[in-house]
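A.B. asks: Sequence first, predicted coordinates after that:
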Amino acid sequence: MFIGLDLGTSGLKALLMDESGVVLGDAHAPLTVQRPNAGWSEQNPADWLTATQKAMTALGAEHDLSAVRGIGLAGHMHGATVLDKAHNVLRPCILWNDTRSHAEAAQMDADPAFRAVTGNIVFPGFTAPKLAWLRANEPQVFDQTALVLLPKDYLRLWLTGEAASEMSDAAGTAWLDTGARDWSDDLLTKTGLGRENMPRLVEGSAPSGTLRAELASAWGLGTDVVVAGGGGDNAASAIGIGAVRPGTGFLSLGTSGVVFAPTASYSPQPETAVHSFCHAVPDTWHQMGVILAAADALEWYAKLTGSTPAALTEEISGASAPGSALFLPYLGGERTPHNDARIRGVFTGLEQVTDRAAGTRAVLEGVAFAFRDSLDAMAASGTKIDRLIAVGGGSRSTAWLEIIATALNCPIEVPVAGDFGAGLGAARLAQMAATGAGVEIAQTPEISRRIAPNTALSDSFAAAKARYRATYQALKGIH
């Protein structure tokens, strides 16, 4: 058996999988985000450890874990977890959706070396500008920093005692030579750091260490449990959904939104704001369009209206001609294709007849149009997607998927009920690391239904999309 630990923004999931890839069970422990200032987003790394203890204890209460051979890690990317020489955490982790370092990111991005080496724009959410912000604003913390870890890799340090990372997550730091799959000494030096401040790198499907004996004993595991390199949350989700070769991609409707497509070679085009990262398996890369608020936008609207996301989407029957209400989901800035940390969301076109359901539909359509922006940017960089499989909590809404399929003019496939997210991908990476299995175990799931675009609505959606883009240009001008 194998375990995937998925460290998400809102909680940690422990998933148990058998040798044939069947999910036997899972357990979840919630996490919260602190926002001490506008645009800031932080978590206490100690809470990740507490959540892991809770989830593993709950999983062990329901299942015999003595046959577990490997553990894989997945986690939200870009977070800056800074430790001193004794591996004490110096401050709360600055998370992926924190935009405080937008000025530092712009300064780094103006240096041609960053795009040339990493293949990416330096986005404010990336790790390197966060360290530059610390250097300028919290110098006492920066001066004590001996080790910088991504969130899941802090879990690894606790699990194994090893300071290690892997290429898919490291590619989102703005310090990785993405083509060479290694740290760039030059880029680290530009941030006042060196290779000695970074964890060693392994492939996501390779062993990174073994579980500490005291944790194995406490959780009812055997000895010599391998901990795999794992993957950033999106690369791990791709392993879970079987998206390891060009042509098969996925659309994730989680807190953020992602369109993900594997590529056979490293082919960056940073000017499109499309991410070009290493995949979690060797000699493979991927491209990714990212929107910062997908299901998070619906969560925000649900709180605003005193409802729940599920209740709101139940009021929507499916795709229909967009009304006058329009929503741009830039609640905390946007990445692909705008690379704009300061822009914010907006409702426009509101009328006396605009009710809660009309607002819900505008939110769902706004996220769909943001996905279309990402897909168009990926197409401009030459990436082709033949299959698009839906994952994430928002994919439970058929109505939302119908809206997205129509906005993208692309069919969306929905797996048979089951978990095909980052936790399953992490467990599959654990299986590869512990047994030497290849990527053939990462098969695409059985599909329950295929949601086709509503072509009768193509013209009305095109008109609404044109209004969406015009509104973005106007909004950009006032921010």
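C.D. replies: Sure, I can see it.

A.B. asks: CA only for contacts and neighbour counts going forward, please
C.D. replies: OK.

A.B. asks: top helix in the protein by residue count?
C.D. replies: Taking DSSP state H as the criterion, the chain has its longest helix at helix 356-380.

A.B. asks: Give me the contacts around it.
C.D. replies: Contact with helix 356-380 is made by 257-259, 272-274, 287-291, 293-294, 297-298, 301, 305, 312-313, 315-316, 322-323, 325-329, 336-337, 384, 400, 403-404, 407-408, 465, 468, as judged by CA atoms under 8 Å, 6 or more residues apart in numbering.

A.B. asks: Give me the distance from whichever helix or strand Y154 is part of to the chain's centre.
C.D. replies: Assigned by DSSP states H and E, Y154 belongs to helix 151-160. From the chain centre to the centre of helix 151-160 is a distance of 18 Å (CA atoms, centre = their mean, to the nearest Å).

A.B. asks: coming back round to it: name the residues of the longest helix of the chain that are buried.
C.D. replies: 358-378 (16 or more other CA atoms under 10 Å).

A.B. asks: structure B:
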Amino acid sequence: MYLGLDLGTSGVKAMLIDGEQRIIGSASGALDVSRPHSGWSEQDPAHWIRATEEAVGALAQKFPTEMSAVKGIGLSGHMHGATLIDKDDRVLRPCILWNDTRSFKEAAELDADPRFRAITGNIVFPGFTAPKLVWVKNNEPEIFAKVAKVLLPKDYLRLWLTGEHISEMSDSAGTSWLDTGARKWSAELLAATDLTESQMPSLVEGTEPGGTLRGELSSKWGMGAGVVVAGGAGDNAASACGMGTVAEGHAFVSLGTSGVLFAANGSYLPKPESAVHAFCHALPNTWHQMGVILSATDALNWHAHVTGKSAAELTGELGDALKAPTGVTFLPYLSGERTPHNDAQIRGAFIGLGHESSRAVLTQAVMEGVTFAIRDNLEALKSAGTSISRVTAIGGGSRSRYWLASIATALGVPVDIPADGDFGAAFGAARLGLIAATGADPVAVCSAPETEATIDPVAALSGAYEDAYARYRAAYPAIRSLMH
């Protein structure tokens, strides 16, 4: 048996699989996000432990025999978070999360140093870890002085699970401190932020062992001794492992809180100026590129909150057949934007509203806005040398066939829906736990699921979608000056 743990922004999910990769069961523990100021997003790492105990405890209670046979645990988690601990492994302040944009000025200053793009292969985005540490140094110097280790969120869970300070390549590539091509920490970039390699965790590949479960927890959960904890992966790379997106030419689109267009690469292909992320994959000697938008289902959830209707009710009003864009344009920049704009200060907007703009029209515009943001990501990936001929859809938003038809039409490629099953980050983490514990071939384990259905582009609407995308593209430069 193998256990996958996925630390998400809104909860921790635990998934138990057997040696044939059949899902035995899953459970979760809920989390909240604290937003004490505009642009801030934080969590207390103690809550991650509480949520993990809830999730794993539920599995241990329901499947005691299967849990006693667990040999490997894999970890996944939201990326870029700055979890700061002192010499006694005590947390110094709430973790600054991936969608926190307070350090946009520090990010711009680091990005102006050409060494960062040259060594990491990426723009220094405000959400990345390094600028957050510079912000702490500038604004909370007493905290910065006590930092003994900087851990990514899932690696703080690892510390609790194993007592080890260890990370892996895919998650660490999102810090702005990793030499992404060489797959090692850059002492030069760490020094540029007044840190040293001794303040970083040691590095393993995602498929390699990254610690052993502490005896206290083994006993508590009814497991045997020597349970291996895999290196694991950042959430998007873990999802790719779950979806089998590990070989050149494979791609997925994720409609979660944020949105991701992810393509696996057999080689390192950085192009920072495109705002595409070029990161290490969780498998050795593989990399990936991805475009990231900060508000995907988050945009629809915001609209649902404002209208007092559930997201399902809102999308249900649109019906099943894809409609032509109405002329109302929505920019989904509720938390700023990454790809392609790298703009922490931009905010969302509706453009083209009229008396006739009903709730359904606004819902359609919100969904199209997210769709066009993903199209922006496709164009950025193309400019970075990656072509995509089809994508697989994952994430909560992928339950909407309407949305998938919109994405297929805007991107001009078929969208595959995987057969029933949960192939997300928790499943990918469990696969990494299996590989680390058994030494199995990573590519053989990380196979793609069967396709249940394919959503093809609606050819009759391709022209209307191109026109609407052109309006969308023109809107950002038109409103940018109002936000800065």
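C.D. replies: Perfect, I can see it now. As the structure is a computational prediction, the values presented were derived from the model and not from experiment.

A.B. asks: about what we covered before: could you tell me which of the contacts of helix 356-380 of structure 1 are located in helices?
C.D. replies: Per DSSP H, the subset of these in helices is 297-298, 301, 305, 312-313, 400, 403-404, 407-408, 465, 468.

A.B. asks: could I get those as CSV with neighbour count and distance to Y266 of structure 1?
C.D. replies: Formatted as CSV, those follow (neighbours: other CA atoms under 10 Å; distance: CA to CA, whole Å):
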residue, neighbour count, distance to Y266 of structure 1
A297, 24, 32
L298, 23, 35
Y301, 19, 39
T305, 12, 45
L312, 19, 41
T313, 21, 39
W400, 24, 33
I403, 29, 32
I404, 28, 28
A407, 28, 29
L408, 22, 25
K465, 22, 31
Y468, 20, 32
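
A.B. asks: What ranges does the stretch 151-300 of structure 1 have for its strands?
C.D. replies: For the stretch 151-300 of structure 1, the strands defined by DSSP state E, counting those that start in this stretch occupy 164-166, 176-177, 182-183, 200-202, 207-210, 226-228, 231-232, 247-253, 257-263, 275-278, 285-291.

A.B. asks: Mean neighbour count, those: which tops it?
C.D. replies: Comparing those by mean neighbour count (mean count of other CA atoms under 10 Å), strand 231-232 ranks first with a mean of 36.

A.B. asks: okay, it sits on what stretch of structure 2?
C.D. replies: Using TM-score structural alignment, strand 231-232 of structure 1 corresponds to residues 233-234 of structure 2.

A.B. asks: can you check stretch 162-181 of structure 1 too?
C.D. replies: Taking TM-score structural alignment as the measure, structure 2 aligns residues 164-183 with stretch 162-181 of structure 1.

A.B. asks: which residues sit against that stretch?
C.D. replies: 79-80, 116, 119-122, 124, 128-130, 151-152, 155, 158-159, 184-186, 189-190, 201-206, 210-211, 231-234, 237, 268, 279-282.

A.B. asks: Likewise for stretch 23-30 of structure 1?
C.D. replies: 10-18, 51-52, 54-56, 58-59, 63, 419, 424.

A.B. asks: Now list the buried members of the residues you listed.
C.D. replies: 11-18, 51-52, 54-56, 58-59, 419, 424.

A.B. asks: if I pick the residue lying closest to D44 of structure 2 once chain neighbours are set aside, what's in contact with it?
C.D. replies: For D44 of structure 2, ignoring the flanking residues on the chain, the nearest one in space by CA to CA, 6 or more residues apart in numbering is P94 at 4.8 Å. The contact partners of P94 of structure 2, by CA under 8 Å, 6+ apart, come to 42-45, 83.

A.B. asks: Mind checking what secondary structure the aligned residue in structure 2 for K476 of structure 1 has?
C.D. replies: With TM-score structural alignment as the criterion, K476 of structure 1 lines up with R480 in structure 2. With DSSP: H, G, I helix; E, B strand; the rest coil as the basis, R480 of structure 2 sits in helix.

A.B. asks: The aligned partner of D419 of structure 1 in structure 2 sits in which helix or strand?
C.D. replies: Alignment note (TM-score structural alignment): D419 of structure 1 maps to D422 of structure 2. Here D422 of structure 2 sits in a region with no helix or strand, counting by DSSP H and E.

A.B. asks: now A453 of structure 2
C.D. replies: strand 451-455.

A.B. asks: Quick check: that strand compared with structure 1, mean distance?
C.D. replies: For strand 451-455 of structure 2, the mean deviation from structure 1 after alignment is 0.3 Å (mean CA distance after the TM-score superposition for structure 1).

A.B. asks: ok, now how distant is the residue lying closest to G438 of structure 1 once chain neighbours are set aside from W300 of structure 1?
C.D. replies: Of all residues not flanking G438 of structure 1 in the chain, M432 sits nearest, at 6.1 Å (CA to CA, 6+ apart). Using CA to CA, to the nearest Å, M432 of structure 1 is found at 39 Å from W300 of structure 1.

A.B. asks: try A456 of structure 1
C.D. replies: 31 Å.
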